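In: Sharing a model prediction with you, sequence too.
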Amino acid sequence: MSYGSFPPEPGRRRGTLAIVLVALIPTCFVGWLLWSSLGGTKDDGAGGAGGTGGPTTSSTSSPPPPSSGASAPPTPPASSGEPGAPGKPLEGKVVVIDPGHNPHNRDHPSRIARLVDIGTEKKECDTTGTATNSGYPEASFTLDVARRARTLLEARGATVRFTQDGDRPYGPCVDERAEIGNKAHADAVVSVHADGAAAGERGFHVILPKSVRGGGADTSAITAPSRRLGERLRGDFAKATGSGPAQYIGDGSGLDVRGDLGGLNLSTVPKVFIECGNMRDSQDAAELTDTAWRERAARGIAQGITDFLNE
């Protein structure tokens, strides 16, 4: 209700309304043009920024396939899985680690004493191995180093097999140890040992197969690659452990060639032995019984194998 004025007359009211309508029509038309030019016909409810105004789709729907003239986005290359792939330099390679002797051999003296054919002669199935003066067995040493080397090699992509993992009552015999590597078609085999030389004799050495042929033995095809494996092993083991080549074997080069070991004579794949040190020498024994040193020894062995397989 208005105070202080009277309602307009009927004729005057219609005239005023007409004037207002005439004034509003152009204004509305200009507003419509401005709204249209700013994209007001687009559907802004579902498309988000840059929406196309098409039908609303669920956020979980797959994008439409590219038109016939468009190319699909490139697919990221899959891992090659081939040797030398980043982080897996030994992918596709088979390595056999032969932990010398067996912790349970001592419980089966008659079985490990039986003779087996090594091609050129007959020798014992196996032996108990040596030990430090304090009683730390070679068989325990070889298993520990072998297991550490396996972890390193598997991390690099290799398939690693053991001749024994302390899970056999004894052995295997030396001829079976060779056969395990052969049947695996191993790219490299390393037999891990520690020596039992006289006190005062120190250092490590790598044993290479001699070229022999006789009976079931024929190493003619593996002597050259086995030497390359042994040379790699010698260099990397010395670098990892700080040990020097044994001066009491051969010419002190750290390499020794032998034709009387069944594990080498019967092998048809590259294979070497490594004598990691002399368990009967107090200074070498101090290293061989040290956990940190055994880890370094495993690194040296794993690196030697890796370098050989990546030649």
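Out: It's in.

In: going forward, measure contacts and count neighbours with C-alpha atoms only.
Out: Noted.

In: how about the strands of the stretch 1-150 of the chain, start to end?
Out: 94-99, 115-117, 122-124 (DSSP state E, counting those that start in this stretch).

In: Does the helix or strand where residue 153 lies pack against any helices or strands, and if so which?
Out: Assigned by DSSP states H and E, residue 153 belongs to helix 138-155. Using 3 or more C-alpha pairs under 8 Å, 6 or more residues apart in numbering; DSSP states H and E, the elements in contact with helix 138-155 are strand 94-99, strand 159-162, strand 188-195, helix 291-309.

In: Out of the ones you listed, the one nearest residue 24 is which?
Out: strand 159-162 (86.7 Å; C-alpha to C-alpha).

In: Give the buried residues for the closest one.
Out: 159-162 (16 or more other C-alpha atoms under 10 Å).

In: Make a markdown table out of these and add distance to residue 229.
Out: What follows is the buried residues of strand 159-162, written out as a markdown table (distance: C-alpha to C-alpha, whole Å):
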| residue | distance to residue 229 |
| --- | --- |
| 159 | 18 |
| 160 | 16 |
| 161 | 18 |
| 162 | 18 |
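
In: what two of the residues you listed are the furthest from one another?
Out: Every pair of these checked by C-alpha to C-alpha; the farthest is 159 and 162, at 10.3 Å.

In: for the stretch 201-311 of the chain, what spans make up the strands?
Out: 205-209, 213-214, 217-218, 255-258, 271-278.

In: I figured residue 160 hits residue 153, correct?
Out: Yes. Taking C-alpha atoms under 8 Å as the definition, residue 160 is a contact partner of residue 153 at 7.2 Å.

In: Next up, the contacts around residue 185.
Out: 94, 269 (C-alpha atoms under 8 Å, 6 or more residues apart in numbering).

In: With the one 10 residues further on instead?
Out: Neighbour list for residue 195: 130, 275-280 [criterion: C-alpha under 8 Å, 6+ apart].

In: Just give me the neighbour total for the closest residue to it other than its chain neighbours.
Out: Take residue 195 and drop its neighbours on the chain: the residue closest to it by C-alpha to C-alpha, 6 or more residues apart in numbering is residue 278, 4.6 Å away. Residues lying near residue 278 (other C-alpha atoms under 10 Å) number 29.

In: try this one side by side with the last:
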Amino acid sequence: MSYDQNQPDDQYRYQRQNGDHGGPRGGLHDQDPARPRRRGTLAVAVGALVPSALVGWLVWGAMDGPDEPRPPKALPSTGADAGPGDGGGPGAGTGTPDDGDAKPGPAASASGGPPPSGPAREGRLSGKVVVIDPGHNPGNFRHTVEINKLVDIGTNRKECDTTGTSTDDGYTEAAFTRDVSERLRKLLEKEGATVEFTHDGDRAFGPCIDERARIGNNARADAVVSVHADGSAKGNRGFHVILPGLVREGAADTSAIVAPSRDLGERIAKAFTRTTGTTPSNYVGGGTGLDVRRDLGGLNLSTVPKVFIECGNMRDPADAALLTNAGWRQSAARGIARGVRAHLLGQG
């Protein structure tokens, strides 16, 4: 999402410029034939003990090991062949042991339906509902008429959605947000949270900004995070978290969510810095990494705690090198997940 305080759009339109587009474990050994036979009583005793020991070893071996492998030490050179869940990247070495020790919880469908059948596992975030809003949609480029439709955001009317930005090499914001969101979902579900998406590859375009807000409201989410990347000028670097300002106009009333949203945003900003090793924006938020906005429909129409996070600037080469790296995207997802967890549990 390119940043412009004077630009009225919720997700800012990507403008094409010059053709840019957007030792294995020990086991039982064979008996030595040269070894003399023992007394019958001893043989019976040993015969009774061996099966029990074997069963115990098998059970212990099945339970051994973490739920999730530790990330590799080396940073992947490119994100082109890595999918959601890959480890590594800057900041990965700063992870705490709790990244892989939580048990997975029930997943939720993108349409808000019941989680898949099967036994649910408890975790620290069991009972908590988190809605993830991947900014933009890869199909928006093919549906400009539909996304240009104006929708009511309470304070005024704005475009349904926009295409988003991209790196100079053509890696789109929509691709980035979907990838980070998938990684974030895995981390939160592993801790027991019920996770819903505003869209999950099931729509040709959108959803519109007002519907994105309704999805979080209807889910009665404990937290909503809208994932984005910025499209500002070269030299503008770093992340920032957008918080809802106080708005009471038309259908918009953020009075109940301003305080909890700020807590959510502050915790995400802190965890994101610590986990990714990147710094807050040098062009938005006065070095705090926080920016209060009153012109975003996705925030104005929300009735549950919600924030946007601009993970970096796709138009700056240094930031783009991070955003296109799969290992860094995993670190970004981990940072957001830690912030969400801290907010939901009141920790840190």
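Out: Received the coordinates, thanks. What you see is a predicted model, and the numbers here were worked out from it, not measured in a lab.

In: Can you pull the TM-score for these?
Out: Remark: TM-score between the superposed chains equals 0.72 [TM-score structural alignment, normalised by the length of the first structure]; 227 aligned residues with a C-alpha RMSD of 1.2 Å.

In: ok, back up a step: report the mean deviation for the helix holding residue 153 of the first structure after fitting onto the second structure.
Out: Once fitted to the second structure, helix 138-155 of the first structure is off its aligned match by 0.2 Å on average (mean C-alpha distance after the TM-score superposition for the first structure).

In: tell me, that helix lands on which residues of the second structure?
Out: Aligned by TM-score structural alignment, helix 138-155 of the first structure corresponds to residues 173-190 of the second structure.

In: and what of stretch 253-270 of the first structure?
Out: The aligned range for stretch 253-270 of the first structure is 288-305, by TM-score structural alignment.

In: Could I get the buried residue list for the matching stretch?
Out: Neighbour-count burial for stretch 288-305 of the second structure [16+ other C-alpha under 10 Å]: 288-291, 293, 295-305.

In: ends of it, how far apart?
Out: Start-to-end span of stretch 288-305 of the second structure (C-alpha to C-alpha, to the nearest Å) is 20 Å.

In: And for stretch 238-246 of the first structure?
Out: Span of stretch 238-246 of the first structure from end to end, C-alpha to C-alpha: 11 Å.

In: can you check stretch 101-118 of the first structure too?
Out: 17 Å.

In: Check the offset of stretch 116-124 of the first structure from the chain's centre.
Out: 37 Å (C-alpha atoms, centre = their mean, to the nearest Å).

In: ah, wrong one, I meant stretch 273-293 of the second structure
Out: Distance of stretch 273-293 of the second structure from its chain centroid, counting by C-alpha atoms, centre = their mean, is 18 Å.

In: what's the answer for stretch 257-266 of the first structure, then?
Out: So, by C-alpha atoms, centre = their mean, the centroid of stretch 257-266 of the first structure is 31 Å from its chain's centroid.

In: Endpoints of stretch 156-165 of the second structure, how far apart?
Out: End-to-end distance (C-alpha to C-alpha), stretch 156-165 of the second structure: 24 Å.

In: What of stretch 272-290 of the second structure?
Out: 12 Å.

In: Now it: buried residues?
Out: 272-285, 288-290.

In: for stretch 133-150 of the second structure, same thing?
Out: Neighbour-count burial for stretch 133-150 of the second structure [16+ other C-alpha under 10 Å]: 133-138, 140-141, 146-147.

In: Ends of that stretch, what's the gap?
Out: End-to-end span of stretch 133-150 of the second structure (C-alpha to C-alpha): 20 Å.

In: equivalent range in the first structure for it?
Out: So stretch 133-150 of the second structure sits over residues 98-115 in the first structure, by TM-score structural alignment.

In: And stretch 322-331 of the second structure, by the same measure?
Out: Alignment of stretch 322-331 of the second structure against the first structure: residues 287-296, by TM-score structural alignment.

In: Which one (most neighbours) among the contacts of residue 195 of the first structure?
Out: residue 279 (32 neighbours).

In: That residue touches residue 200, doesn't it?
Out: No. Under the criterion of C-alpha under 8 Å, residue 279 of the first structure is not in contact with residue 200, lying 10.5 Å apart.

In: so who does the aligned partner of residue 246 of the second structure in the first structure touch?
Out: Using TM-score structural alignment, the partner of residue 246 of the second structure in the first structure is residue 211. Counting by C-alpha under 8 Å, 6+ apart, residue 211 of the first structure touches 218-220, 223, 259.

In: out of those, what pair is the most spread apart?
Out: Using C-alpha to C-alpha for every pair in the contacts of residue 211 of the first structure, the one that comes out farthest apart is 220 and 259, at 11.8 Å.

In: my guess is residue 308 of the first structure meets residue 226, correct?
Out: No. Counting by C-alpha under 8 Å, residue 308 of the first structure stays clear of residue 226, with 9.5 Å between them.

In: more neighbours, these two?
Out: Neighbours were counted for residue 308 of the first structure and for residue 226 using other C-alpha under 10 Å; residue 226 has more, 26 against 19.

In: Look up how far residue 311 of the second structure lies from the counterpart of that one in the second structure.
Out: Matched by TM-score structural alignment, residue 226 of the first structure corresponds to residue 261 in the second structure. As judged by C-alpha to C-alpha, residue 261 of the second structure and residue 311 of the second structure stand 18 Å apart.

In: again with residue 180 of the second structure
Out: From residue 180 of the second structure to residue 311 of the second structure the distance is 10 Å (C-alpha to C-alpha).

In: intersection of neighbour lists for these two?
Out: 227, 332.

In: Tell me the counterpart residues of the longest helix along the second structure in the first structure, please.
Out: In the second structure, with assignment by DSSP state H, the single longest helix is helix 40-63. The alignment of helix 40-63 of the second structure onto the first structure (TM-score structural alignment) finds no residues at all.

In: Show me which residues of that helix are buried.
Out: Result for helix 40-63 of the second structure [16+ other C-alpha under 10 Å]: no buried residues.

In: how much distance is there from that helix to the middle of the chain?
Out: Distance, stretch centre to chain centre, for helix 40-63 of the second structure: 46 Å (C-alpha atoms, centre = their mean).
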